[in-house]
Every structure is written in structure tokens, then in C-alpha cells.
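> pasting the sequence and the predicted model now:
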Amino acid sequence: MPVTPQPIHQVPFSNSFVDELRGEVAVNLQPRQVPGYCYSRVEPTPVRAPRLLAWSDDLARLLGLTRPPEQGPEAEVLAGNLVTPSMKPFAARYGGHQFGNWAGQLGDGRAISLGEVSAADGQSWEIQLKGAGPTPYSRRADGRAVLRSSLREFLCSEAMHYLGVPTTRALSLVSTGDTVVRDMFYNGNPQPEPGAVVARVAPTFIRFGNFQMMTAAGEIDNLRDLADYVIRHHYPELGAPSPAVYVQWFTEVCRRTAVMIAHWMAVGFVHGVMNTDNMSILGLTIDYGPYGWLEPYDPGWTPNTTDFGQHRYAFGQQPRVAIWNLMQLGRALAPLVTEVTELNQGLEQYAATLNATQADMMRRKLGLSAREGQDDAALLEALHPALAAAEVDMTQFFRTLSHTAPALLASGGEPEAAFQELVTKTTYAPSAADAHKPLLGWLPQYLERLRLEPRSPEDIREGMLAANPKYVLRNYLAQTAIQAAEAGDLSYLHRLMEVLKTPYAEQPEHEELAAMRPDWAWNMPGCATLSCSS
């Protein structure tokens, strides 16, 4: 049923998380332990001068919201200054493993959920304000967020959605009129920066860490209530909660997580901080912090300066980290099941789904179909080290290949020169001829396999273009938008937003936004690597 669009300050909110689970009314906002509860009721702290900077029209249509003016009651809601009567704002309590170590209670230290709205798809969506002020879970922080990190989260949430990656969404970006002091690289050089609030949207923001916290604290009743809540609202197809259903549910979480990871790997996305408190119970990409995109193809690359010692969350490690995180979730859910070993089927499902989905997505990127009697495993496996050796830009390489390979099929011409041009055009190391040899040796083998496809070159090209984006949110693009926005110019941000809505389209008028990382961006803060500071 269509939803009649309304201003956000007039939309009725529901509050299932607050109404169905144990929580406290947090009069005391001082950082502290909050035993026995799933959340704390806490209202956002008002800011000085909220102003709307960016808005997701498509998401707003889904939620039945009208586009707000730059200032006014809607911007007040989106900044946390106005809480309407139907809202029951809260900050969730959770724990988590950070860089492999148990960190104890964490929780929403700067994110405050307003409640849920009913959307045109029949689903309830939670709206959460990130940067809305202190909560009992803020630890040593101020509950605020800066414009640079908020803009990055807003843009990337929506960009990933349009890429087809399972993700949380972002509705709005609002400047606060206040400054926030941050040490961007944790190097003892704190600076005041403009503050902002991003409104994040998802069916729920519950994480693996919510369940870990309950088990670690011995709160098994809360653990069961939380699991039952998630199953009722987000996995109703599994039926009434029971020990057997908990196993089925865990298996489905594992499957969804595998699909998400396969999508990350297919587009060259590096999350940067895959702590268990940053893993969605719905298998959605959540918490866009020090993320990045593979520009030189390097499985060992991480954009997170905090991870430079371990490279735990590097691109090539993401599939392994995800299953490790799922193992921690399984341990947290163990008190709910009859036989703990039954949870292993979920981990097996993860491995099977990841392998199958990655292989399918890579075949589509290469224009190959799964053909009976045709084993492409060796061909696909050999590609990754060849890409790494040649230091190609992942996005540019596959996009250019989408034109080059079908053209060679159609013309029957000499491929050597075409492949040399392809690699030269998409590499970051054009002088390293020896480094190019594995990829130049792989490409003719791939072309021979492609010749076995029964489809026309045109059909193959269209399929490859639909699987290989031309535009991704490279860090230097985001940083350019940040610098312009900090100077008061939002035109680049809005242009980038529009281009990223159709990342698989050619959009020749925006060609420069598809360019490889320029020389000036290699060592510029925010363009290559980032910290968790926001």
C-alpha cells in the first residue's frame, strides 16, 4: 500500500525494541556499566544550528517522507533537537571483540535510535542518529561526530545500496553548527572540526555484540528475549522460537553474512574494522568508518591505520574474519540450543554459500556462465595473484575488460596488443613489465574460455557491464567532497550522490569521477588511509 509522504516530524513512530525488551530510563548520562538491560532510554543532546546538507530522495520515498527544507522542524528532528511524542529514543547496549580481543561493554556511544517508521515495502525501518550526543555507553567520548566521517558514512551507505551490496542506508546529513575536537590520526594533534549528524536507516541495528554482551554477563533471560525479538520481527519465516529454530536462525545469519562478504569482495570494498560489534545480525554492511576500495589490487591492503600492525581486516582477510566473528556469535547463542555442535551447520553454510556466491559473481564479472562439464575453478583462482602482481586498479580493470574482451570476440582480431593496452591503462605500475606477465599470460587463457560461451559478444558485454561498476566511492572522491563541504560548497557532494546512484551506467559526462587515484591523493590524509577517528 502506498505511503502518503509526510514531514518526518509528523510521522508516527513505533517502538518495538523499547516496548518488548528490558531497558533503563537513563537519567545519568555518565559513562558506566549498565547491567541487566538491552538498552538505555536517552534523548539526543541538542545542537546549536542544524542545517540539512544532503538527503536521500529514494530512501525518503520508501519511508514515506517529504524532502525537508534546509532549516526547520524536520532538520531539528534529524539533528536530535526535536523529539516528537511518538518517539522513544534509546541507545543499545552491546559488547564485542575489537581486533580479536574481548572489549567488554561497548554500546551506542554516539548513536541514538528514534524508533521505527512503516515504509512502502510493508517493513518497519529504524531511524538512528549518529553523532547525537552522549549516552551511558560513550566511554571516554563526547557522543558527537565530525562532518568528514558523517559525510563518508552518508555517501557510502547509499553508494553500496546502488551497487547491490547488502547494507544499511542513510537518510540525511545535517551539520550542527558546532565544532568537535578530534585527533584524526591519533598522533597527538587534535583539531576542532565541524560537527554533523547522519540519520542511518535499517530494519534493525542489532549486532553480533548485542548477544555477546548478554552471554558474557550471564544474562540468559535477556539473551533469549533478544533472540526471540529478532526472530519474531526479522526472521518470522522460521516460526516460533525454540532450540531448533535458534539453530536455523544462526544458519541463516551465516548464509546472509556470506552473501554480504561475497559482494564486498566482488566490488573491491574493504570495511576496515570488522569487529564483532560492527557485524549486523541481518547480514548488512554496517558502520562505515575507515573503509576503502581496492585501487592497486592488493589482498593485504587495509585502509585502517589502527590495523597497520596486524592487517587483520585487510581485503583478503575479510572472509576469514567473518567466519571468526560468526564463531563468536555461535558461542554467544550456545546457551539457547540443545546441542552446541548443531551450530556447526551454520558455519558450514557460511563456507558453502561464500564459495558458491563468490564463484558465481566472479563468473558474471568475466562474462562466463556455469556450464555443465566446464570447471573454471583453476582459471578463476589464478586471476587473483595475477591482478595483485600487476597492481591493477580493480574497478578500472574489470570495467575496461567488459569492453575489451567482447570486442575481441566480435572482431576475431589479435588480442596481444589489446590486452597490453588494457593492463597498461589500468595499472599503477606501468614500468614494472615483469609484474604484468602473469596477467598478460592469464588473459589469453580467459579469452579462449570466453569463446566457448554460446551467447553473442553483445550479450556478454551487457552482462559484464552490469556486473562491473564504473563508479565507486573512492576515498579521494569522498575527501574532495568533504573539503568542498567544509568550505561551504555542497555541489560536488550532490553531483557525486547522483552519479553513484547509477554506478553501472556509462555516464560519459562524469567520466573524471571514474578515474584512478591521482598522484596527489596517494599520501593525502583521507584519500588512502584513515583511522577510526570520527
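In hand now; what should we look at?

> could you use CA atoms for every contact and neighbour count after this?
Will do.

> so which residue is smack in the middle of this structure?
Centroid-nearest residue in the chain: Thr285, 3.4 Å away (criterion: Cα atoms, centre = their mean).

> count the residues that sit near the closest residue to it other than its chain neighbours.
In space, Thr285 comes closest to Thr167 once its chain neighbours are excluded; the distance is 4.3 Å by Cα to Cα, 6 or more residues apart in numbering. Using other Cα atoms under 10 Å, Thr167 has 24 other residues around it.

> okay, one more to line up with it:
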Amino acid sequence: MVKQINVNIQDRFNRELPADPVLENTRRQVAKACFSFVSPKQTANPELLHVSPEMLASLGLTEEDSKSDAFLNIFTGNTVVKNTQPYAMCYGGHQFGSWAGQLGDGRAINLFEVKHNTKFWAVQLKGAGITPYSRTADGLAVLRSSIREYLCSEAMHHLGVPTTRALTLALSGDKVLRDVMYDGNPAYEKGAIVSRVSPSFLRFGNYEILAARQDTHTLKTLVDYTIRHHFSHLGQPSKQTYIQFFSEVSQRTIQMIVHWQRVGFVHGVMNTDNMSILGLTIDYGPYGWLDDFNLSWTPNTTDSQHKRYRYGNQPNIGLWNLYQLANALFPLIDDAEALESILNQYKTDFETQSLQMMRYKLGLEKADEKDYLLIQDLEDNLQQSETDMTIFFRSLADFKKANPSEGLKIVAESFYNPTAISDVIKQNWNDWLMRYASRLQLETATDEARKKQMNTTNPKYVLRNYMAQLAIDAADKGDYNLIDELFQLLKKPYAEQPQNEKWFAKRPDWARHKVGCSMLSCSS
């Protein structure tokens, strides 16, 4: 028998919530249940590629543990830990604005929950085989999408963005058939598995599916469970507690999306089944990072026509998704006015927090009534020519309020084609920089103090799409070193890291229209 790992397993979800009574792993509609028991698929020749030391420690594991056969087999699905019962969660969702019915964990299998240092962590495998919710899919994952998820979830954490985490990245040893761009050209790729970690993987869709089926009893059971374990500070479940619960979910959603906007992250597929009830970034599929500041950009090829999930629309989609959650919770609350009040407050609070976030990006500590116009005009300027968002804001920290005429030189490196900047655009920039200098006169901080503050808000390094693609291309050839290089780089995104200056660079021309850099499908 394979030796087990030593972690403090304390399962709650599959002990306290109703289970699907059918044990056969067949695709089906699952009613009056929150999950189905299912075992991971046995992998042919698993190989561990990378482990997050932080998440190892968070689970009470050591580096030595991660080198054992037991660890490899557990986190690639070949061994089920004794006295645990893996499962897939049942949920529905609105996809691109339309109700899609039952969705569920089609390629994610939850292994167990761990308690360590008073914190609970749910651990799951992504790409570990079919479940009752796999529909027509195979439940597997490929290396390219797994690299993207593994690197980005950890990168987002170090950026200060609420997110699920990743523990391991592994090859399964199996080949997986995928049609990358859905254009009728499928090909076999390396199969892979990511172990994901979060306090909970509950989504808006977990509640929606029960409300849609008018299963109020199970809905109440799930909401009460959620409050008891994840919002216990709200008190015992009651109608008023449910209202407070929805209000806090709304606030967490605002905070998460404000962070997305701050760092230039575009989720790409903000369906309600991809919205965490804890306000965490979840499901890293066709995501992307803004290279040039473009409010209309979306990385998802499925969304290329309507651009529903474009960068500039993420705040609105957050609200739309909360409306769907409000509808799902309504049977328990039966107070439309209370829910509408919270939804209306979202708009006000988002504007307030977004404005404050932009003040921080500009190094403004005091509030001025003209800040909104200053920021609006800045965004207009950023879109007049192709301007790298990350480089612009990081460079702006070097601006000297006593010498605004040098401002354009300071940010010039952020323009993708500096020679194409027209005289009109230059004048617009110079006008804005003069106003910015004037606004900075209202601040008491020195230029150096302002720079230090701005550099804690504006990252120098983010997981640009081309960077992830370089790691994927190398990994396809059996070279996994770049995965670790980027992993280490992105642990300190606000630090200068002069030895890594090559990554503080605009998107190269070869990546402008390359699949995986500018275009990604839901199979990404």
C-alpha cells in the first residue's frame, strides 16, 4: 500500500450537505444534491513539474513530503487518501447572459478539506477525469491550460488580488485530444493536472441551480452551510442574515473586480458559474492581461463579436451576475426591496472604490472633486495611441511635479509606436501632464515618497500573455525551466528585480496576433 501524506483532513462539504445517491459515474442530471461522489482517473505516467512552497506550508506539508511517491500519486489522482471521499460539485450558471442549466464540476474533482493553523482549505484536482457533470467532454486538461492556471493563480495572489490558489502542476502521462480554436483541427496534446486550493470553491451557480429547480429545502441547507463555515461572523441563519450575506458577497465582488481593473486583468469568461461566493478569482481559462490599455479588449475568441466580458465591462458584469444570485436567494429572503437596495449600492460603491484605486495608481492621497475628470481624460489619452498599461503607470512614478515638460519623455517607453504619435496626441498628453503636475501640488508627499507609494500599487511584472506562451512552448518541448523562472519572478511583482528587467517589456510583435497571446478559447 502506498504511504499516505500527513495532513489534518477535516471534510465538511461532503459530510454536511446532501449527496447524489447515484454512485455510477455517468453523465446525468443530478437533483436534490450538492455533489456527486466520484474517483479521479488513473493516470498513465504522472510527473510532478512544479510545487508551490507557500501552499505546501499552508496545508501543513513540507518540501520533503512533496518529493514522496505518496504526494505524487495523491495529487495526480492515482491514490485516494484513506477515509476520504472525492466528489464533484453540482451547479448551474448563466453563460454569456443565457441560462445554461446544470453545469457542475466537469473536470474538477475535490479530494478533501484540510485544516491547518485555524484555516480550512479545500483541495481539488483539475483535469482528473470525467464526472456526472462532464456532459460531452472528457474531464481532462492539457499542459498549456494547466500552466496558465498554475502560474496565474499564484501570480494574482502576490499581486494582492483575491484568488484561488494552486499547489501543484503535473503531467499525467496521457495524451489529450483538443481543438484549440474550435476550427475543426483537433490535435493530441500533453495531458496535465493542476491541484487547486481555496477556502471554498462555491460559486453563484451552486445556488442558482437549486433555485431554478425550486428546491428551496436544499437551497436553504446550502446557504446555511455557507454562512456557518464562511460567513460565521454574520450570526445564526435568518432572513436578516441572508440579506447581510448577499450584501457581503456583493462587497467582495466589488473589491475583486476593482483589483482586476487595477492590474489590467481580464477574466475572459465571467459566467455565473465562474463567480466565487467568497469574491475570489476562480477558473483561469481564457484570461488575459492588458498589454495596451484598451477598454474593449477581451481575450476570449468565443466573445470576440459581442465582447460581453471585455475589460471595461467587467464591473457591469459583476453587477449583472449579482442580480442572478439575488434571484436565486430570493425564495429564502422574500424581500425584493432589500435586495434591490444592495444592488443599487453596488453601483455607488464601485464608483467610489474605483476612483480611490485610480488615485492610488496616480499617487494621489488627498481627494479632489476634479480627480474624476483627470482620470477620465487620462483613460482617453491612453487609448488615443497604443500604450502599454503596465509600463505607463510604473514609469509615471518617476514624474517630477516641478518639471512637467519632461513628463512625455518619462512615459515614452510605454508607447508601442512612438514615431506614430501625432502632434495632436502629443499636445493632449502635454496638457494632461501639466494638469497632473498642478494636481500634485495639492499633495504633501515628496516625489520620492509618491514614487514609493505608486510602486506598491502599480506592478512592474505581470503574467503577460506572451510570457505564459513562451513557458508553454518550452514545456511542449520538454523544457520546464521557464515555468519556475516566471513563478519566481511573479512572487515579487512590485519589486524592481534588475536581474529580471527583460520581462519589463512591451508585448513583442510576434505575439500581437499569435494564438495563446492575443486569442484564447475556452479550452485554454
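Happy to help now that I have it. Source: prediction; values computed, not measured.

> returning to that earlier point: just tell me what the residue nearest to the centre of the first structure corresponds to in the second structure.
Using TM-score structural alignment as the criterion, Thr285 of the first structure maps onto Thr281 of the second structure.

> now swap in Trp324 of the first structure and tell me
So Trp324 of the first structure corresponds to Trp320, using TM-score structural alignment.

> now Asp221 of the first structure
Match for Asp221 of the first structure (TM-score structural alignment): His217.

> over to Ser533 of the first structure?
Using TM-score structural alignment, Ser533 of the first structure lines up with Ser523 in the second structure.

> go ahead and confirm the residue nearest to the centre of the first structure touches Val259.
No: between Thr285 of the first structure and Val259 there is no contact under Cα atoms under 8 Å: 10.8 Å.

> is the residue nearest to Thr285 of the first structure in contact with Leu284, as I believe?
Yes: in terms of Cα under 8 Å, Thr167 of the first structure counts as a neighbour of Leu284; the distance is 4.4 Å.

> mind checking the SS state of Trp371 of the first structure?
For the record, residue 371 of the first structure is Arg, not Trp. coil (DSSP: H, G, I helix; E, B strand; the rest coil).

> what's the neighbour count on it?
10.

> that one and Glu453 of the first structure, how far apart?
9 Å (Cα to Cα, to the nearest Å).

> overlap in contacts of these two?
Counting by Cα atoms under 8 Å, 6 or more residues apart in numbering, Arg371 of the first structure and Glu453 have no common neighbour.

> check the fit of the biggest helix by length in the second structure onto the first structure and give the mean distance.
Looking across the second structure with DSSP state H, the single longest helix is helix 336-362. Helix 336-362 of the second structure: mean distance to aligned residues in the first structure after superposition is 1.7 Å, counting by mean Cα distance after the TM-score superposition for the first structure.

> okay, and that helix goes to which residues in the first structure?
Against the first structure, helix 336-362 of the second structure falls on residues 340-366 (TM-score structural alignment).

> quick one on the thing from earlier: residue in the second structure matching the residue nearest to Thr285 of the first structure?
Aligned partner of Thr167 of the first structure by TM-score structural alignment: Thr163.

> ditto for Ala377 of the first structure
Using TM-score structural alignment, Ala377 of the first structure sits opposite Tyr372 in the second structure.

> and that match, which of the three is it?
Assignment for Tyr372 of the second structure (three-state DSSP): helix.

> state the distance from it to Tyr436 of the second structure.
Taking Cα to Cα, one finds Tyr372 of the second structure at 12 Å from Tyr436 of the second structure.

> looking at these two, which has the bigger crowd around it?
Tyr436 (21 against 16).
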